[in-house]
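S.K.: this one's structure only:
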């Protein structure tokens, strides 16, 4: 069987620490990226295809990966976005009736290198203590010094602009053209399920590339704007930040998720910073300060906005905080219909704890449209 042909493999971290494992199948390979971990028990296919994970080596903390196979409908983009996969036990066979392929077939078709048989508990514990860092996974276990030299050339995630790597090249439409609501979405790494959530609430969406200008977006005369999630450091996204500033001036509703949340903060003069580890998983606890309710959320980000600067900003109000570390998880502008969150409401891990955010967005759109009609 395939799993009997495993080759020796290793994980070499930027600080020189090495963990060992085996290749998935009989594939030889090498992959570089920032190593990070996700605590979700399920959803590996969605994780692998999430543009926000572009360029990262994903460590899955769940001990078994691949046991329910893959389904072509359960993707968040057109291709795998992670740089490589690191897991404990890789399941070559699957048992879910609705699956249409094994995870190995899915990874092979996307040319993704993966390694298994890794002590992921030890690896994750090490990353927790020492922080996310660049790493390489490889079957070239006898050439460690050469791998170290190559790893030194891999750019740090801090200061790295990646939206251009995952954004659409040309504008496209999503949804029913006859819908009453038009939303212009800036794609800096958008997930398909976000578009599905906007569509099912009655919106027709035009998705614009990461470097679209405000005149280009506004010429479509949308009822509202959306800035998506995405990978990399938000601070280099000067074009997106400029677009956010211009949108805010229009008084039309604006909603941002994750990277979009950070872009909106930067547009308001609040800085961002790279986190020690980031938040990645489907079980992160959030406190809604407006309602006092707790939410179980899906998260995937390695950067956050500065809380002290947010609290000192007269135009902003913190609406959500992460209960594990008190980082800012949501903001809104006091005199504008602008809000954002540092998690993924479209993922519905609660299963529907954060669904209301899309409803809130559409309520703002309806209110703005009514006011325009009355004027």
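M.R.: Received, thanks. Quick caveat, the model's predicted, so the values are computed rather than measured.

S.K.: hey, let's count contacts and neighbours off CA atoms from now on
M.R.: Fine.

S.K.: now the longest helix anywhere in the chain, how far from the centre of its chain.
M.R.: Longest helix in the chain by number of residues (criterion: DSSP state H): helix 356-374. Centroid separation for helix 356-374 versus its chain: 26 Å, with CA atoms, centre = their mean, to the nearest Å.

S.K.: which residues are contacting that helix?
M.R.: Helix 356-374 is touched from outside by 197, 198, 201, 223, 224, 252, 253, 254, 255, 337, 345, with contacts defined as CA atoms under 8 Å, 6 or more residues apart in numbering.

S.K.: Any chance of those in CSV with neighbour count and distance to residue 261 as columns?
M.R.: Formatted as CSV, those follow (neighbours: other CA atoms under 10 Å; distance: CA to CA, whole Å):
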residue, neighbour count, distance to residue 261
197, 17, 18
198, 23, 17
201, 13, 21
223, 19, 19
224, 28, 16
252, 18, 16
253, 25, 14
254, 27, 10
255, 25, 8
337, 19, 14
345, 25, 13
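
S.K.: List the buried residues of stretch 53-73.
M.R.: With burial defined by 16 or more other CA atoms under 10 Å, the residues of stretch 53-73 counted as buried are 53-62, 64-71.

S.K.: didn't residue 177 look like it was pressed against residue 206?
M.R.: No. In this structure, residue 177 is not within contact of residue 206 by CA atoms under 8 Å, at 10.0 Å.

S.K.: next up, a second structure to put side by side with the first:
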């Protein structure tokens, strides 16, 4: 049941229980394991538009974090008979293991049509639709609080200790593992810091570069984090930010963010690099955006979304800092923009941005 009172029926699957959440949709045809383990989905019920989910089973090698992250999973058909040489279990067993409720048999395209027309809504999964007034109270009282704090690392951890390349400090707001993997395979030593780490603590380690990760929730609520990011920006350490990190960097420099009508969540979003006059396909997962207002004079919007012209990338001239709204690490999705990790490491070595 959505907050406008509309009801969609299906079959209880996974670890079903009454659950309120924000209802969003993803248009990817594959990559459901990566989607389910992406911390950016914390507090959300994910509707998959592709009609069959689970047909290639699950492999824990594809996890983007240590556990499943959404509050609920909503599909048209949930496969119980997967076939793939990497498959180790069914998706339903995985949902049960991590206590995630699921509904199958739902007309997911009708749900998506509703969300596209009316915007993202809160909703509730329930097995009893009798008392609609009570359910509406449950929906209206649903709030998402400190989502970044719920998914960030609890302590510092180092990856790629045996490497000999750049030392990168990664601020974890809900990072996906493939961000770390992309740096480690480029010979970096990556130190992952909890979101509550102070700028001074990072600066004193003298990293070659800083990465600001993706993550869930409304960026404007991360007031303390934004203050620390501004200190890092002013200090001038080469910085590359992705998704939520991109939004936080804009806010730290006077920019504005706003909630999107229904967000970008999928693996085929076209992004135009204005200085190159080239367009790349990208993986995206966000419900907020930088609207371009209030940015400092040295901030250049260098990437836009081809579909709706929203901001997808910013370069901060005079500082070795650039940010993108999309996911160059993909997983799932195209790897067209993975070269941005190489651009970041070149910037870390030279101390300046060069596109």
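M.R.: Received it, and whenever you're ready, just let me know what you need. Everything numeric here is computed off the predicted structure, so don't read it as measured data.

S.K.: So between residue 177 and residue 206 of structure 1, which is more surrounded?
M.R.: Shown here are residue 177 of structure 1 and residue 206; by other CA atoms under 10 Å, residue 206 has more neighbours (22 against 13).

S.K.: Show me what the more buried one aligns to in structure 2.
M.R.: In structure 2, residue 206 of structure 1 lines up with residue 191, judged by TM-score structural alignment.

S.K.: Check which helix or strand that match maps to.
M.R.: Applying DSSP states H and E as the criterion places residue 191 of structure 2 in strand 189-194.

S.K.: The helix or strand just after that strand packs against which elements?
M.R.: From strand 189-194 of structure 2 onward toward the C-terminus, using DSSP H and E, the following helix or strand is helix 199-203. Here helix 199-203 of structure 2 touches helix 223-235, going by 3 or more CA pairs under 8 Å, 6 or more residues apart in numbering; DSSP states H and E.

S.K.: Aligned counterpart of residue 50 of structure 1 in structure 2, please.
M.R.: Using TM-score structural alignment as the criterion, residue 50 of structure 1 maps onto residue 38 of structure 2.

S.K.: actually residue 38 of structure 1, not the one I wrote
M.R.: Checking with TM-score structural alignment, residue 38 of structure 1 has residue 26 as its match.

S.K.: got the contact list for that match?
M.R.: Contacts of residue 26 of structure 2 by CA under 8 Å, 6+ apart are 46, 47, 48, 49, 265, 266.

S.K.: Who are the contact partners of the equivalent of residue 264 of structure 2 over in structure 1?
M.R.: Under the alignment defined by TM-score structural alignment, residue 264 of structure 2 corresponds to residue 279 in structure 1. Residues near residue 279 of structure 1 by CA under 8 Å, 6+ apart: 299, 300, 301, 302.

S.K.: Distance-wise, check the first one relative to residue 37 of structure 1.
M.R.: For residue 299 of structure 1, the distance to residue 37 of structure 1 equals 12 Å [CA to CA, to the nearest Å].

S.K.: Check the second one too.
M.R.: According to CA to CA, residue 300 of structure 1 stands 10 Å off from residue 37 of structure 1.

S.K.: shared neighbours, these two?
M.R.: residue 280.

S.K.: Where does stretch 83-99 of structure 2 end up in structure 1?
M.R.: So stretch 83-99 of structure 2 is aligned with residues 95-111, judged by TM-score structural alignment.

S.K.: Pull up the distance across the matching stretch, start to finish.
M.R.: Using CA to CA, the two ends of stretch 95-111 of structure 1 sit 23 Å apart.
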